[in-house]
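K.L.:
Sequence plus the predicted model coming up.
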Amino acid sequence: MSGVIDGGVIDVHAHWLPPELFDLPPGAPYGPMRDRDGELYLGEIPLSIETRAMSDVRAIHDDMRAGGVGVRVLSAPPFAFPVAGPATGYVTAYNEALGALVADAGGTLAGLGMVSFDDPAETSAQLESLAAAPGIAGAAIPPLVAGASLDRGALLHVLTEAERLGLAVLVHPMQLPRPEWGDHYLANLIGNPVETATAVAALLLGGVKERLPRLRICFVHGGGCAPGLLGRWEHGWRTRADVRRSSARPPRETFRELYFDTVTHDAGQLRLLAAHAGADAVVCGSDYPFDMAQQDPVGFATGAGLDAEALTGNARTFLHGDGS
C-alpha cells in the first residue's frame, strides 16, 4: 500500500456505508438507517454519531490524521450484513461502491467487501470478484448465519473459498438482541464480545484452522471474551472427548495462528491478548465511526506496550499474506 498519511499505522477495523445503501438489505433486524438533523439512527436507535462520519471521505481522512492512521481498511457496519436471505443486488452495489472509493483514495483506504450467504455458488462468485478488485483485501463476515458459526454451513464455505483465493477475512459481531440484554446497551457491551468468543471457539474446537491452514482471519474487539476463556477451553479440550472430537490440536496452539485487533478499551486486556496470541498476531483497529470506537487507536496500542511498526507489519501480512 502506498500513499499513507504521515506514515501512520494501518487500521484494519473501520466502517463505511454509502447513503444510497442506508435502507440495508432485506430482513435487517433493526430497520433502515436514517439521517435525523445530521445524526445517524438505526431504525429508532440513535447511533451517537454524525451521519457524515459513516460515508464522507473527508471525515474519514480527518479522523485518520488525528489518530495517526496511515491506511484505513473499510468494511460495512455489521447491521448491513445480508443474513436474512437473498441480497445479491445489495452486495454487488456495496462492493462496487467500496471498490470505487478505494480506487480514488490514493492508497490511503483499502477495503473488505461483503458477501451473501443463501447460495454457495453466488458466494463463491462474489469472493472471486473481490479477489480481482484492486485495493480489496478480502471480506468482512458475521460470526453467525442461520444458527451456525464458522465451523459449518455458509460461513465455513466462505472461509474455505477465502483460503483458496488468498483473501483475508474479518469477523465482526452483529449485536444480536436477547431479552436479558435489553437495557444498559448490554447487547453491545456483553453481546458483541460473547458473539466473537463463540466464533473463535467454533473455529478452534471445530478444527477449521487445521483444515484451512493458509486462512488469514481476524477477530475484532480483541477477540471479545476469548482471551479470558482460553484456559477454560484448553482444560475442556484436554479432559473431555466431545470437546476435542473435531480438533487434533489444543486451542492454545491454534489461537496463535489467528489475528486480533486492539479494540479492547483496557490495556491489561490488550496485554493478555498479546501474551496469548503473540505480538505478531495483533493488528491496530479503531471501530470508526461508532461511539464504542477506540478514539486514539495508535496511542492506546503503543501505551499498552505494542510497537506501531510491528502493528503495521502484522496488518500487511493479515491483509496480503506476504506482508506487501
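P.N.:
Okay, I see it. Not measured: the values here are computed from a predicted model. Residues are numbered from 1 along each chain as shown.

K.L.:
from here on, contacts and neighbour counts on C-alpha atoms
P.N.:
Will do.

K.L.:
For this protein, which segments count as helices?
P.N.:
Assignment of helices within the chain using DSSP state H yields the ranges 51-55, 57-67, 88-103, 120-132, 153-165, 186-189, 191-205, 208-211, 226-239, 251-255, 267-277, 297-303, 308-320.

K.L.:
Let me have those in JSON lines, adding mean neighbour count as columns.
P.N.:
JSON lines is the format used below for the helices of the chain (neighbours: other C-alpha atoms under 10 Å):
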{"stretch": "helix 51-55", "mean neighbour count": "19"}
{"stretch": "helix 57-67", "mean neighbour count": "16"}
{"stretch": "helix 88-103", "mean neighbour count": "19"}
{"stretch": "helix 120-132", "mean neighbour count": "17"}
{"stretch": "helix 153-165", "mean neighbour count": "19"}
{"stretch": "helix 186-189", "mean neighbour count": "17"}
{"stretch": "helix 191-205", "mean neighbour count": "23"}
{"stretch": "helix 208-211", "mean neighbour count": "18"}
{"stretch": "helix 226-239", "mean neighbour count": "16"}
{"stretch": "helix 251-255", "mean neighbour count": "19"}
{"stretch": "helix 267-277", "mean neighbour count": "19"}
{"stretch": "helix 297-303", "mean neighbour count": "19"}
{"stretch": "helix 308-320", "mean neighbour count": "21"}
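
K.L.:
okay, those in JSON lines with distance to Ala146 next?
P.N.:
Converted to JSON lines, the helices of the chain look like this (distance: least, C-alpha to C-alpha, whole Å):
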{"stretch": "helix 51-55", "distance to Ala146": "28"}
{"stretch": "helix 57-67", "distance to Ala146": "33"}
{"stretch": "helix 88-103", "distance to Ala146": "17"}
{"stretch": "helix 120-132", "distance to Ala146": "14"}
{"stretch": "helix 153-165", "distance to Ala146": "8"}
{"stretch": "helix 186-189", "distance to Ala146": "19"}
{"stretch": "helix 191-205", "distance to Ala146": "14"}
{"stretch": "helix 208-211", "distance to Ala146": "18"}
{"stretch": "helix 226-239", "distance to Ala146": "22"}
{"stretch": "helix 251-255", "distance to Ala146": "25"}
{"stretch": "helix 267-277", "distance to Ala146": "29"}
{"stretch": "helix 297-303", "distance to Ala146": "33"}
{"stretch": "helix 308-320", "distance to Ala146": "27"}
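
K.L.:
try this one side by side with the last:
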Amino acid sequence: MANRVIDADGHICEPAAVWNEYVDKRYRDRTIRVERDKDGRDWVSINGVVRRNLRPAAACVPWGMDDPNNVPTWDDILPGSYDGGARVKVLEEEGIERSLLYPSLYLIQGDVDDPAVAAATCYGYNEWIADMCRDGRGKLDAVGIVPLQDAVSAAREVEHIVQLGLKGACFRPERYKGLALYDESLKPFWERIASNGLFAAVHGSFGALMPSFATGRYDNLFFSHMICHPFEQMAALLDIVAGGVLERHPRLRVAFLESGLGWLEYWLDRLDGHFESMHQHVPWMKRKPSELFREQCFISIESDEAHRLPRLKELGLDGCVFWGADYPHYDCTYPGAVADLEEQLALLDPALAEGVRWRTAERFLSLA
C-alpha cells in the first residue's frame, strides 16, 4: 500500500486567460502578461513595459533551462500547470494525494507599481485559481495573492480569498514599497488572516525587481538566484518574529517556502541569542523566537534535504516541516517526484518520514 503524500508547495503557470479575461479590463495592459515579439520569443510585460531579462517559459517547464539553444515558449507549459483535470492526472501518476498550488509569474506581482493595478491583478488571479481548483476533484487547494502595495487593499483581498475558499494569503518576502511586515498599518491584514483560519505564505522567486539583497548587488542570474530565496526569507522571518506579529496574533500560521532548510537552525539560534542579550531593544517580545516558530510556523523542503530532519527533531522543530514538489518548475523532479522523496525518506525514523509526507501538511492546511 502506497504511503500518503501531500505536496504542500506546488505551482501553476498562469494561462493567458488570467490577464485577458480575469483581470479587470481597465488594468490588463499594465498587469503581468506574457508578450511574444516578432521573432517568436516570449517575455514578461509588467506596468505596460516588456522586460527582456526573463524568458518566462524557461523557468516554468521541467526542462526549461536545460538547453539555452532551445528555449521553450509559453505554448509549451504543461496542461497540468493550468488545467485542474490535467493536474489531477499528474497527481495520480506521481502518487500524490493532494496539492497546494502557488503562482509562478504572479509571484512577481510585487513589481506592479500602481496599487490599483496590483489590487486588480490579485483579484483576477484569485478568481482564476479558485476556478482551476473547482476542476480538481477535491485534490487541489490554492493560496491567493495579496496586494501589499497598499495595506487596506491587502486586508480587503483577504476577505475575497475567504469567500473563494482558498487556503491562505501569499506574498513575497521583500518589502512592498518599503512596508515592513510588522508595520502598524498591517494589523487588520494579519488579523483577518488569523481570524478566518487562513495561513500566511511567504514565497519568493527570482526575476523580481523589488529592492532586495539580490537586486541591490547582482545582475547575474546565478548570483541572484543563489541568495534571493534564503536571504529574503531570513529577513521576513526576522520581521514577523522579532517584529511581534506572531505574539500579537497567536492563531496565525506562517510558512516560509522554497528557500531550503539549512539556514533555519542557524537563524533561530541567532535570534534566540539576540533575544537573551539584546531584549531591551524588542521589549514587546515576551517569548523566545524558536518557541514562537515551533508553535506557529512552517517550512517547506525538497527531497534531498530530508537528511536534516533528525537534527530538526532534536530541536523540536520536526513538526514544522513539510514537502513541496515544485512542479512544474525547471528544477523540479518530474516525472518521479514521489519516488525520489521515498528514496530520501527511507533512512529516516518512520514517524519523521510520515510527518514530511503528509502529517505536517495536513495540520498546516487544517485538513484534519
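P.N.:
That came through fine. Computed from a predicted structure; not experimentally measured.

K.L.:
What does the TM-score come to for these two?
P.N.:
Superposed pair, TM-score by TM-score structural alignment, normalised by the length of structure 1: 0.82. Supporting alignment: 314 aligned residues with a C-alpha RMSD of 3.3 Å.

K.L.:
circling back: out of the helices of structure 1, which gets nearest to Leu24 of structure 1?
P.N.:
helix 88-103 (7.9 Å; C-alpha to C-alpha).

K.L.:
what does the closest one correspond to over in structure 2?
P.N.:
Counting by TM-score structural alignment, helix 88-103 of structure 1 pairs with residues 119-134 of structure 2.

K.L.:
So what touches that stretch?
P.N.:
Contacts made with stretch 119-134 of structure 2 from outside it, assessed by C-alpha atoms under 8 Å, 6 or more residues apart in numbering, are listed as 18-19, 22-24, 27, 31-32, 82-84, 106, 109, 140-142, 144-147, 153-154, 157, 160-161, 164-166.

K.L.:
Mind checking which of those are buried?
P.N.:
Burial by neighbour count, 16 or more other C-alpha atoms under 10 Å: within these this picks out 18-19, 22-24, 27, 31-32, 82-84, 106, 109, 140-142, 144-147, 153-154, 157, 160-161, 166.

K.L.:
any chance you could map the strands in the stretch 1-150 of structure 2?
P.N.:
Assigned by DSSP state E, counting those that start in this stretch, the strands in the stretch 1-150 of structure 2 fall at 6-11, 33-36, 42-46, 49-51, 98-102, 140-145.

K.L.:
Adding distance to Ser195 of structure 2, write those strands out as a markdown table.
P.N.:
Converted to a markdown table, these look like this (distance: least, C-alpha to C-alpha, whole Å):
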| stretch | distance to Ser195 of structure 2 |
| --- | --- |
| strand 6-11 | 22 |
| strand 33-36 | 34 |
| strand 42-46 | 33 |
| strand 49-51 | 38 |
| strand 98-102 | 21 |
| strand 140-145 | 16 |
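
K.L.:
quick one, which of these is nearest to Gly216 of structure 2?
P.N.:
The minimum distance between Gly216 of structure 2 and the strands of the stretch 1-150 of structure 2 falls on strand 49-51, with 18.0 Å, by C-alpha to C-alpha.

K.L.:
Ser286 of structure 1 matches what in structure 2?
P.N.:
Under the alignment defined by TM-score structural alignment, Ser286 of structure 1 is paired with Ala325 of structure 2.

K.L.:
Please tell me I have it right and its match contacts Val5.
P.N.:
No - at 10.4 Å, Ala325 of structure 2 and Val5 do not qualify as touching, with contact defined as C-alpha atoms under 8 Å.

K.L.:
ok, now which ones touch Gly95 of structure 2?
P.N.:
Ala2, Val5, Val338.

K.L.:
What separation do you get for the aligned partner of it in structure 1 and Ala310 of structure 1?
P.N.:
Gly95 of structure 2 maps onto Gly68 of structure 1 when the alignment is built from TM-score structural alignment. Spatial separation of Gly68 of structure 1 from Ala310 of structure 1 under the definition C-alpha to C-alpha, to the nearest Å is 15 Å.

K.L.:
With Val83 of structure 1 instead?
P.N.:
With the distance defined as C-alpha to C-alpha, Val83 of structure 1 ends up 35 Å from Ala310 of structure 1.

K.L.:
Please apply the same query to Arg256 of structure 1.
P.N.:
Counting by C-alpha to C-alpha, the gap from Arg256 of structure 1 to Ala310 of structure 1 is 16 Å.

K.L.:
wait, which of the helices of structure 1 is closest to Pro143 of structure 1?
P.N.:
Taking C-alpha to C-alpha, helix 191-205 is the member of these nearest to Pro143 of structure 1, at 5.4 Å.

K.L.:
okay, and that closest one goes to which residues in structure 2?
P.N.:
Aligned using TM-score structural alignment, helix 191-205 of structure 1 spans residues 228-242 in structure 2.

K.L.:
who touches that stretch?
P.N.:
Residues from elsewhere that reach stretch 228-242 of structure 2, judged by C-alpha under 8 Å, 6+ apart: 173-174, 180-182, 202, 204-206, 212-214, 245-247, 256, 258-260, 263, 267, 271, 282, 285, 289, 292-293.

K.L.:
Quick check: closest non-adjacent residue to the residue opposite Glu342 of structure 2 in structure 1 once aligned.
P.N.:
Aligned counterpart of Glu342 of structure 2 in structure 1: Gly299 (TM-score structural alignment). Nearest in space to Gly299 of structure 1, with sequence neighbours left out and distances taken as C-alpha to C-alpha, 6 or more residues apart in numbering, is Gly67 at 7.9 Å.

K.L.:
Distance check, that neighbour against Met292 of structure 1.
P.N.:
Gly67 of structure 1 sits 15 Å away from Met292 of structure 1, taking C-alpha to C-alpha as the criterion.

K.L.:
and what of Gly223 of structure 1?
P.N.:
15 Å.

K.L.:
more neighbours, these two?
P.N.:
For Gly223 of structure 1 versus Met292, the count of surrounding residues by other C-alpha atoms under 10 Å is larger for Gly223: 30 against 16.

K.L.:
My read is that that one contacts Asp261, right?
P.N.:
Yes - with the criterion set as C-alpha under 8 Å, Gly223 of structure 1 and Asp261 qualify as a contacting pair; they are 7.5 Å apart.

K.L.:
Distance-wise, check Ala361 of structure 2 relative to Ile299 of structure 2.
P.N.:
When Ala361 of structure 2 is compared with Ile299 of structure 2 (using C-alpha to C-alpha), they lie 10 Å apart.

K.L.:
Need the residues touching each of the two.
P.N.:
Overlap between the contact sets of Ala361 of structure 2 and Ile299, as judged by C-alpha under 8 Å, 6+ apart, is given by Val321, Phe322.
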